[in-house]
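[1] sequence below, structure please.
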Amino acid sequence: MAGGIILAILVLLFILLFFRFVPVGLWITAYFSGVKVGIGDLVGMRLRRVAPAKIINPLIKATKAGLKIDTNQLEAHYLAGGNVNMVIDALIAAQRANIDLEFEQAAAIDLAGRNVFEAVQVSVNPKVIETPVIAGVAMDGIEVKAKAKVTVRANIERLVGGAGEETIIARVGEGIVTTVGSAPKHSIVLENPDSISQTILRKGLDSGTAFEILSIDIADVDVGRNIGAKLQADQAVADKKIAQAKAEERRAFAVAEEQEMLAEVQRMRARVVEAESEVPLAIAEAFKKGNLGVMDYYNLKNIQSDTAMRESIAKEAPHQTTQGQES
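    As a prediction, the model looks like this:
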């Protein structure tokens, strides 16, 4: 009795492990969906660490859509880190839209990090890329702000290695700045905004990108700041500061020169005082040697007194003249 219970438990565990390891339900679904896959193939997927449901379910969709795809292709793409379900959806959408898209090409686009299903949708239904507000300055110094809407269609052939939306926006911005900058007056751009679109389209901005530009429409044009006047004002302020600096430099030089002259005068006065201090010594020496007599000495003193008197009269004369005029 106990042996029968143990045997029943072992059989139950075996059945549970069997249905756990072997996806019988998935095999039945595939069989009735027209997908020819054996139990051994599903077990092999388990051994290869491939989730059978992520291979069989997309394969069922592909078979129902009339696509001929081998399980080995799906397994290889899954093991490479690709999204099998998205690739199958993209192939089905491309078939319905009469777009020539092979599995290997779709798998390469998916592994490149792009949404292959969205790319097929954009190839069928073009999308609109709106640029931010881009400012350019015309030749008259007036800033012009513009916003553009770019209608693009995905280019399936260039999805691998082609530039994305950021490049389109950057190139359109460059075209707007170039067009506005080459305009003699900002009013010309405001009168004819379509000139921006024409200039940008002539540049072939979609080369090397994953998109084909269908049209570029200028959504908004506005006048910004007067950059020319601001630059002139800034230049005037800079010139004023330079002139002030030069004037201050000249003033400092004049002050330094004046100080130098005053110092020179002081040195000259010092030399005069020094020379005057040597006069009595020279007179005494002349007396000793007999080169100067007493009368000569008194004559010298008289001359000095006369000179001092004349200088005093000369200093008082202008003062007296000024008082006479005031009277």
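
[2] when you work out contacts or count neighbours from here on, use the C-alpha atoms and nothing else.
    OK.

[3] excluding chain neighbours, what is closest to residue 200?
    residue 175 (5.2 Å; CA to CA, 6 or more residues apart in numbering).

[4] dump the residue contacts of the one you found.
    Contacts for residue 175 (CA atoms under 8 Å, 6 or more residues apart in numbering) come out as 196, 199, 200.

[5] next one: residue 274 from residue 188, what distance?
    Here the criterion is CA to CA, to the nearest Å. By it, residue 274 lies 85 Å from residue 188.

[6] one more: residue 34?
    67 Å.

[7] I have a second one here; can you model it like the first so I can compare?
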Amino acid sequence: MPGTGIFGLIVGIAILFFIIAIFFSFIPLGLWISAIAAGVKVSLGSLIGMRLRKVRPAKIINPLIKGNKAGLNLSTDMLESHYLAGGDVNKVVDALIAAERANIELGFDKATAIDLAGRDVLQAVKTSVTPKVIETPLVAAIAKDGIELNAKARVTVRTNIDRLIGGAGEDTIIARVGEGIVTTVGSSELHKDVLENPDRISKTILEKGLDSGTAFEILSIDIADVDVGRNVGAKLQIDQAQADKKIAQAKAEVRRAMAVAKEQEMKAQVEEMRAKVVEAEAQVPKAMAEALVKGNLGVMDYYNMKNVIADTDMRKSLSNLSDDQESSIEE
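    Predicted structure coming up:
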């Protein structure tokens, strides 16, 4: 039937277009044509293999075209292996091109190793050509006279490609420069010496070779700013004086407490002695009575003793009276 033939033709055309669509979606024919036009030999089998290995062909072919146009000797296998290792193929090729133009010796293996190590290989090449400036934070240091100085430095560095793998980064440079500032200021007798010659900080730091073991080469260190901070020495002296004062007060309080305790002890001893005297005086009449009874003391002896005691009391009274009169006359 005529209708059935037309329907079959339409279905066949649809299936053909579907197959062509799948073919062109799986095989980047446009990318293959671009590579051929650029003079880069890439087979369709290579592109199909990339698809099967879950490699995006554009991530390989476009950098390959760019590298070959720049005169680099690259292949799809080299770029694909780096891509499968997790590297950035495009950045590596750009770094190789930049190094070639700047006459910097940088091979493909070293560039891929730097990239896989987590370093920005393209930025490293750019920094090798155009040095960068690292600005340190404000560093506080104290001179021997106790005055604090706040300094800030600008470090001009250039990337050392050979030490980029395993070399320390910018944080180490900043830490070492800060240490150099503290050492230089701390060894100065007067803070004015540093203010008058801030370049002595730069000279001291450069002499230490602070770029050893880092991924950079220090070209210069410039002291951007030096400000006078606190008088730490005076503050420490004040704090020490306050501490000495508190120690002296504590010792005085201890001595006062000991003196009070000693006074109380002496008062207790005096009261005890008075009690003993009173007790002894209370025994005198009893002893005299026993002496009279036993005949050891006669009546006349008793009266004579009383007379002596009375005479003694009278003399004491007269003596006290004369002292009072002399005092009133002197007044």
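
[8] just give me the match in the second structure for the residue nearest to residue 200 of the first structure.
    When the second structure is aligned by TM-score structural alignment, residue 175 of the first structure is paired with residue 180.

[9] next: residue 209 of the first structure.
    By TM-score structural alignment, residue 209 of the first structure lines up with residue 214.

[10] quick one: residues contacting that match.
    Per CA under 8 Å, 6+ apart, neighbours of residue 214 of the second structure: 163, 164, 167, 168, 169, 172, 173.

[11] for residue 97 of the first structure, same thing?
    Counting by CA under 8 Å, 6+ apart, residue 97 of the first structure has contacts residue 124.

[12] same check, this time on the one 4 residues further on
    Residues touching residue 101 of the first structure, when contacts are defined by CA under 8 Å, 6+ apart, comprise 91, 94, 95, 156.

[13] quick one: it from residue 210 of the first structure, how far?
    Distance from residue 101 of the first structure to residue 210 of the first structure, by CA to CA: 15 Å.

[14] equivalent analysis for residue 158 of the first structure, please.
    5 Å.

[15] now do residue 125 of the first structure
    According to CA to CA, residue 125 of the first structure and residue 210 of the first structure sit 15 Å apart.

[16] and these two? which has more neighbours close in?
    residue 210 (24 against 13; other CA atoms under 10 Å).

[17] tell me the contacts of that one?
    Residue 210 of the first structure touches 154, 155, 156, 157, 158, 159, 160, 161, 162, 163, 164, counting by CA under 8 Å, 6+ apart.

[18] map the first one across to the second structure for me.
    With TM-score structural alignment as the criterion, the equivalent of residue 154 of the first structure in the second structure is residue 159.

[19] how about that match, what does it touch?
    124, 125, 127, 128, 131, 215, 216, 217.

[20] now the first structure: which of those match?
    Mapping the contacts of residue 159 of the second structure onto the first structure (both residues aligned by TM-score structural alignment, their matches' CA atoms under 8 Å) leaves 124, 125, 127, 128, 131, 215, 216, 217 still in contact.

[21] so which of those are in strands?
    216, 217 (DSSP state E).

[22] let's have the kept ones among the contacts of residue 159 of the second structure in CSV, adding distance to residue 248 of the second structure.
    CSV is the format used below for these (distance: CA to CA, whole Å):
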residue, distance to residue 248 of the second structure
124, 64
125, 67
127, 63
128, 65
131, 61
215, 57
216, 57
217, 57
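
[23] which part of the first structure matches stretch 95-115 of the second structure?
    Stretch 95-115 of the second structure maps onto residues 90-110 of the first structure, going by TM-score structural alignment.

[24] any buried residues in the matching stretch, and which?
    90-95, 101, 103, 105-110 (16 or more other CA atoms under 10 Å).

[25] next: stretch 194-210 of the second structure.
    194, 195, 198, 200, 201, 202, 205, 206, 210.

[26] helix or strand for residue 229 of the second structure, just tell me which one.
    strand 216-231 (DSSP states H and E).

[27] just checking, what packs against that strand?
    strand 147-159, helix 199-207 (3 or more CA pairs under 8 Å, 6 or more residues apart in numbering; DSSP states H and E).

[28] helix, strand or coil for residue 87 of the second structure?
    coil (DSSP: H, G, I helix; E, B strand; the rest coil).

[29] and it, how many neighbours?
    Residues near residue 87 of the second structure, counting by other CA under 10 Å, number 20.

[30] look at the corresponding residue of the second structure for residue 72 of the first structure and say how many residues are nearby.
    Taking TM-score structural alignment, residue 72 of the first structure has residue 77 as its aligned residue in the second structure. The number of residues packed near residue 77 of the second structure is 11, by other CA under 10 Å.

[31] so which strand or helix has residue 77 of the second structure?
    helix 76-84.

[32] identify, from the buried residues of stretch 194-210 of the second structure, the entry nearest to residue 29 of the second structure.
    Nearest to residue 29 of the second structure out of those is residue 210 (CA to CA; 54.5 Å).

[33] about what we covered before: which one (most neighbours) among the kept ones among the contacts of residue 159 of the second structure?
    residue 216 (27 neighbours).

[34] which non-adjacent residue is nearest that one?
    Closest to residue 216 of the second structure by CA to CA, 6+ apart is residue 159, at 4.4 Å.

[35] same thing with residue 27 of the first structure?
    Leaving aside its sequence neighbours, residue 27 of the first structure is closest to residue 39 (6.7 Å, by CA to CA, 6+ apart).

[36] that neighbour pairs with which position in the second structure?
    Per TM-score structural alignment, residue 39 of the first structure is aligned with residue 44.
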